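> structure for the following, please:
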Amino acid sequence: MNRILILIFLALPFWAKSQVKLTGHVMNGSEPILWANVIISDHSEKVITGSITKDDGSFAIIIKKGSYKLKVSFLGFTSLENSILLEKDTDLGKISLTSDSKNLKEIVVTARKPLIEQKTDRIIFHTENNISASGGNAINVLRLAPGLTIQNNTISILGKGSSHVMINGRLIELSAEDLITYLNSISADDIKSVEVITTPPAQYEAGGNGGLINIILKKGINDSWKNSATLAYNQNKYGFLTLRDNFLYNKNKVKLSISTGGNKGYSRKKQDLNTYYPGGLWELNYDGKQKEDNLSGRIALDYDLSKKTTIGGQYLQNYNNPSSKDYTSINIRNTSNTIDSVLINNGFRKLDSKSNTYNIHLISNLDTLNRKVSFDVDYFTYDSKSNNNFKADMFSPPKIFSGTNLSAQNVSNQKINNLSAKMDIEHPLKLINLSYGAKISFTNSQSDVEYYNTMTGNHIPDPNQSNEFKYIENNQAVYINGVKKFNDKLNFQVGLRLENTQTSGLSRTLNQTNHNNYLKLFPTVYIAYKQNEDHSFLFNYGKRIERPGFAVLNPFRSYINSTSYSEGNPFLQPSYSNNFDFTYSYKGSLRTNAFLNVTSNGFGVIFTSDPVSKTQIITRQNYYKEYYYGIGENYSSNILPWWQNQTSVYLLASKTQFTTQIGAIPQNGSQIYFAFNNTFSLSQSFKIQADYTYTSSFNKGLYKLGYTSGLNIGLKQTLLKKNISISLFANDVFNTAYLKNYTSIVNGIKQVYNENNSSRFFRLSLTYNFGNNKLNAKQRNFGNDEERKRAD
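Next comes the predicted model:
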């Protein structure tokens, strides 16, 4: 099969037909016109092809040689029509449109991008004017995007589960907690839109059952520079300050982007866990004060070697120090529900983690038919050091000290290195637009845990609870993807990705080695049919893989406190999902979506409790097959000229089968999701945002989840021609949007968990923009996408 794919790739460049490229720039004086229509028709007025202009007014059309009619138009301007003979590549240069003052003499036309835009393989949520996100960060934006939920440090697409996140096509390869911290460092005011890709095409890594979320940053036009600075203060029980700055420069052959940001302060972490042992209830209450210190930065530079070739590189750095003071109390009750004793855990956790990502790339247009090749080499490092000290004292009512139950220290280190290289080729043909490429990746992860018994006041090493683990993973992939437009109504896209993976895990302490090798194909199919301007239909299918994170493959125990520990599973296998999705759109504003996702060999966290030792054990297993399905409606409109609304309603359900005996019964049920987002533009400079979400309780797989609801309110005032903006935002006004009643029953022992990590908070922010706003600094992907996501 590999030989066949190589032969196909070598033969593709010779398949091109006789075509030419038509380019130009549509302008209003010195200002580019965005979204202008450029239509090519034959002399009988039959439309052959067309395009719309980009941010800089440019367009590019590939067409057969011949004689045509050209029409360029835009609302509020006089259209331009000419006959044109195309025998070679033609650049029309600057095409000037003049304002149609006659038609606009007594009215004002305000053009708005649609809040939601449906594409063949993704939904685009335009966020530029969203007030709730103003002065906030990327997490605030994602909470507003249709069909996205964020809970318990997990970002999910409805019906898809945990999703991977990209910035301008670059996957952020961090653990769930580190990813949340990193996204908190990105200014919401720098985000243009969010792409929700439920079924990613073949050019993306096959990893991630939950699809992809792509955050698109703002950009302007050429020959200018811009700086944006934001200062924000967040207040929950504690407070923290955020400062961000983003500088963009784009002139002549140089494109430069520099961004940096950081947090300073504290937030509250609050968790409750009730464990119903046969001998009585254990009530655990955790209250922590976590330091929110974070610093991140990015620099990207591109240089045009020629009109066809660009070389560049970028560097991304992220440093976190989320240390915390922890206080955990456990009320131990008897069968009469009377408190027999109280276990108090006092601890201090210090965590230092940093990641560095390096990229160099080359992009070259091969010819005038828009064939393009790009090369990327990426290197990623992640270094994490953790120091966890805890002491558990026993008390008899009323608070009489009866002894120390446990005193210990855990010191752990993890280092991850990834080197990857990839090549991508875009190859438009007369019959089909092809893209294809290949990637290789090498990952090395080393971690160690040192356990010290401090009961006597001295640090006594315990070799039986210390461990060293080394993990190696290599991956090779090739893909091919084709897009075919049959006519103005029917579009078809199909892709195939082949991935070959080899893994090796070595626990030196346990003297245990595990190997795993697998070769898998991942197909994708998209069919889009547009009946007319009012009715359109879209079907897509894709197969995905979810690989275990590096850390959860480590078989050793890591103690959280005196009554709880977590252990990995080196025998974990990847899970696979087959995803089916159908969408009907009416007039671009009402979307009906139905989906079915089938996950096999699913793995996840299992919370069990030992009734003898009264210890909570957190493990991971491949234990289920799941059918997750649902139907939803999404409606966006301008109810009044000053009132923009987006409403989403979903009915979700699941059916789970346990494929491994874990001492539990599958929970199956249905759920209602509702979101109501409103923007009120009271003037050109003052807006109000009011959003409400609700999810009903849900039985799914091993767990039952309680309901959540949340009301968010935001105010925004702009000054000095929108160069300054001040916003006030209240998140979860009634403090009801946190994770609650997360229930499981394993081996007859019931556990109920609640987590409220500062769900309710208030934010005041100030943003100042200066410089030349006409800027277009390009962003570049990193190639080691899948690997960095799984770093822990």
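> contacts, neighbours, all on C-alpha from now
Will do.
> ok, residues contacting stretch 514-531?
Counting contacts by CA atoms under 8 Å, 6 or more residues apart in numbering, the residues outside stretch 514-531 that touch it are 120-121, 199-202, 206, 488-506, 536-544, 570-571.
> oh sorry, the question was meant for stretch 293-301
The set of residues that contact stretch 293-301 without belonging to it, under CA under 8 Å, 6+ apart, is 181-182, 185, 254-266, 312-322, 779-780.
> how far out from the middle of the chain is that stretch?
Put simply, stretch 293-301 sits 18 Å off its chain's centre (CA atoms, centre = their mean, to the nearest Å).
> do the same with stretch 255-271
On the basis of CA atoms, centre = their mean, the separation between the geometric centre of stretch 255-271 and that of its chain is 17 Å.
> against Tyr204, how distant is Ile215?
From Ile215 across to Tyr204, the span is 15 Å (CA to CA, to the nearest Å).
> which one's more surrounded, the two?
Ile215 (24 against 14; other CA atoms under 10 Å).
> where's that one, which helix or strand?
Mapping Ile215 onto the secondary structure by DSSP states H and E places it in strand 212-217.
> now do the same contact list for the closest residue to Thr275 other than its chain neighbours.
Of all residues not flanking Thr275 in the chain, Gln751 sits nearest, at 4.6 Å (CA to CA, 6 or more residues apart in numbering). Contacts here follow CA under 8 Å, 6+ apart; on that basis Gln751 touches 273-276, 743-745.
> this one as well, want them side by side:
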Amino acid sequence: MALVAPSIHAQQIIGSLNDAAGQPIDAANVLLLSPADSSLVRGALTEPDGHFSLENVAQGRYLLSFSILGFETVFINNLTVDEGHPIIDLKTTTLRENSTLLAEVSVVAKRPFLEQKIDRLVINVENSITSAGATALDVLERSPGVVVNRQNNSIALAGKNGVIVMINGRINRMPLEAVVQMLAGMPSANIEKIELITTPPANFDAEGNAGFINIVMKQSNDAGLNGGFSFSGGIGRGSNASAGINFNYRKNKLNLYGDYSFGRQAQEQLFLFDGQVLLDENTLQTDTRSERDPVQRNHNARLGLDWTLSKKTVLGILISGYDNRWSMDAVNNTTISINGTPDTLLRIVNDEINHWQHLGGNLNLQHTFRPDELLTFDLDFLTYDNENPTNYLTSYSGTGGNFLFEERTFSGKVTPIKVSVGKLDYSKRFSDKIKMEVGMKGTSSRFDNDVTVFRIENGVPVNDPALTAEYRLEESIGAA
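Presented below is the predicted three-dimensional model:
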């Protein structure tokens, strides 16, 4: 259950890490965890001067951990964040070197959860306890520099909008709204790592000026058949459950892989709003109570094939799709008072459904002429459909409960999108300092958006032409 006031203050946690000699520690993992299950809430890396900052921390009690290879992990328990302390300064925390002596040494490679590289931040999701039961969107939402807005289906990276999302290094050409819905249904159990690329290489598409998010899915290199299954669930003010399965079959020149996941989340939300304004010499006050019961259900699936035609040529085929349905029943009751005396009661009941469907296919070919000369070809087909019907019932009553009048409205939005993209790239390296890259790309897309609004008058639906519209857009782009 969520209680939302007119103004919400986001807290910030700052501090720094030093070693025993007083020197700053760079690139250490700073993880803010839930004390109940150690799930990740926020994450950051320390700067070269040892400082760190965790932004937009909601009020509550947390567990904070500091870790880096070669040093002992430090925990801060019962860290309380409240409205009275907008900035919590932890000053300097000292990490001591891990000096445990072993009679016999076994070296085990384990990557940190956050890993800073020259051009990107890598989030190692695989085998991370802090990401258990989460989705790809949950992990992004808790990552440093990423802002996810679930209401308008947007993702910003380092304060910039227009992020491009890639799956296994290939650009996902769906609209960002559709990508957000796909990530909301993608379990972290199927993900190896997520790369936040703020300084993209020169061969990346120019339209990704806000950066790229590359999601690398799990894929085994072992011969034969192998796979995995995951399930998680929870209950509170609502319930959630998710399950996923993945497999990989590799034999001789053939590699077949795929995964499927299902998720369902039901919530009970309560929002309280109040406000007042001066109108002439009167004070107009509104008190609103909004009860919402959103339910989200999603299916995600991928099936791919890599076929080694020769020592130098690999052919790949990938089919992917998802079906995501979000529905909500909401009741909003507003009392309008004048100078402290209730005047009008406004009640709005709405039922809304948002249904996204996507099916895409990719054909790719890679030919290596020699180690320093490469030719790649990609062909993508994409269909995407969004349906958004909504019913509104608005009723007005006097202070004594006497009925005044009501309005009933129905709105519908249908948005089908089709995209085809072909891309051919050639690269050749002449020396360590000289490399040639050339390519060509063609894109064809069609976008439809039909919006209809009906008002119910005397039991008969009447179209509202002022709010009804049809949009069509066809576009073809070629580049080299």
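> just checking, what residue in structure 1 corresponds to Ile76 of structure 2?
Taking TM-score structural alignment for the superposition, Ile76 of structure 2 sits opposite a gap in structure 1.
> A helix includes Ile76 of structure 2, no?
No. Counting by DSSP: H, G, I helix; E, B strand; the rest coil, one finds Ile76 of structure 2 to be strand, located in no helix.
> now do the contacts for it.
63-65.
> wait, Lys193 of structure 2 touches Ile213, no?
No. Taking CA atoms under 8 Å as the contact criterion, Lys193 of structure 2 and Ile213 are not neighbours in contact, 10.6 Å apart.
> and the two? which has more neighbours close in?
Regarding Lys193 of structure 2 and Ile213, a neighbour count based on other CA under 10 Å identifies Ile213 as having more, with 26 against 20.
> please, where are all the helices along structure 2?
Taking DSSP state H, the helices of structure 2 run over residues 136-141, 176-184.
> what's the answer for the stretch 501-650 of structure 1, then?
With DSSP state H, counting those that start in this stretch as the criterion, the stretch 501-650 of structure 1 has no helices.
> ok so, going back, mark which of the contacts of Gln751 of structure 1 are part of strands, please.
Among the contacts of Gln751 of structure 1, the ones falling in strands (DSSP state E) are 273-276, 743-745.
> state the pair within the residues you listed that is farthest apart.
In those, two members sit farther apart than any others by CA to CA. They are Leu273 and Ile745, at 13.1 Å.
> related to what we said a few turns ago, the strand holding Ile215 of structure 1 vs structure 2, average offset?
For strand 212-217 of structure 1, the mean distance from the matching residues in structure 2 following superposition reads 1.6 Å, by mean CA distance after the TM-score superposition for structure 1.
> same deal with stretch 380-392 of structure 1?
Following the fit onto structure 2, the mean deviation recorded for stretch 380-392 of structure 1 is 1.2 Å by mean CA distance after the TM-score superposition for structure 1.
> against structure 2, where does that stretch fall?
Using TM-score structural alignment, stretch 380-392 of structure 1 pairs with 382-394 in structure 2.
> distance of the residue positioned nearest the centre of structure 1 from Leu212 of structure 1?
Nearest to the mean C-alpha position of structure 1, counting by CA atoms, centre = their mean, stands Val165 at 2.1 Å. The gap separating Val165 of structure 1 from Leu212 of structure 1 is 6 Å, by CA to CA.
> for structure 2, which strand is longest?
strand 341-370.
> can you count the residues close to Asp119 of structure 2?
Residue crowding around Asp119 of structure 2 was assessed by other CA under 10 Å; the count is 13.
> which ones are touching it?
Listed by CA under 8 Å, 6+ apart, the contact partners of Asp119 of structure 2 are 197-200.
> rewinding a little: would a markdown table of the contacts of Gln751 of structure 1 with neighbour count be doable?
Supplementary listing: those in a markdown table, determined by neighbours: other CA atoms under 10 Å:
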| residue | neighbour count |
| --- | --- |
| Leu273 | 19 |
| Asn274 | 19 |
| Thr275 | 24 |
| Tyr276 | 19 |
| Thr743 | 20 |
| Ser744 | 25 |
| Ile745 | 21 |
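> closest one of the residues you listed to Thr443 of structure 1?
Closest to Thr443 of structure 1 out of the contacts of Gln751 of structure 1 is Ser744 (35.1 Å), distances taken as CA to CA.
> I'd say that closest one and Leu705 touch.
No. Taking CA under 8 Å as the definition, Ser744 of structure 1 is not a contact partner of Leu705, at 9.2 Å.
> that older thread, for the ones in strands among the contacts of Gln751 of structure 1, give me JSON lines that also has distance to Asn294 of structure 1.
Converted to JSON lines, those look like this (distance: CA to CA, whole Å):
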{"residue": "Leu273", "distance to Asn294 of structure 1": "29"}
{"residue": "Asn274", "distance to Asn294 of structure 1": "33"}
{"residue": "Thr275", "distance to Asn294 of structure 1": "35"}
{"residue": "Tyr276", "distance to Asn294 of structure 1": "38"}
{"residue": "Thr743", "distance to Asn294 of structure 1": "33"}
{"residue": "Ser744", "distance to Asn294 of structure 1": "34"}
{"residue": "Ile745", "distance to Asn294 of structure 1": "38"}
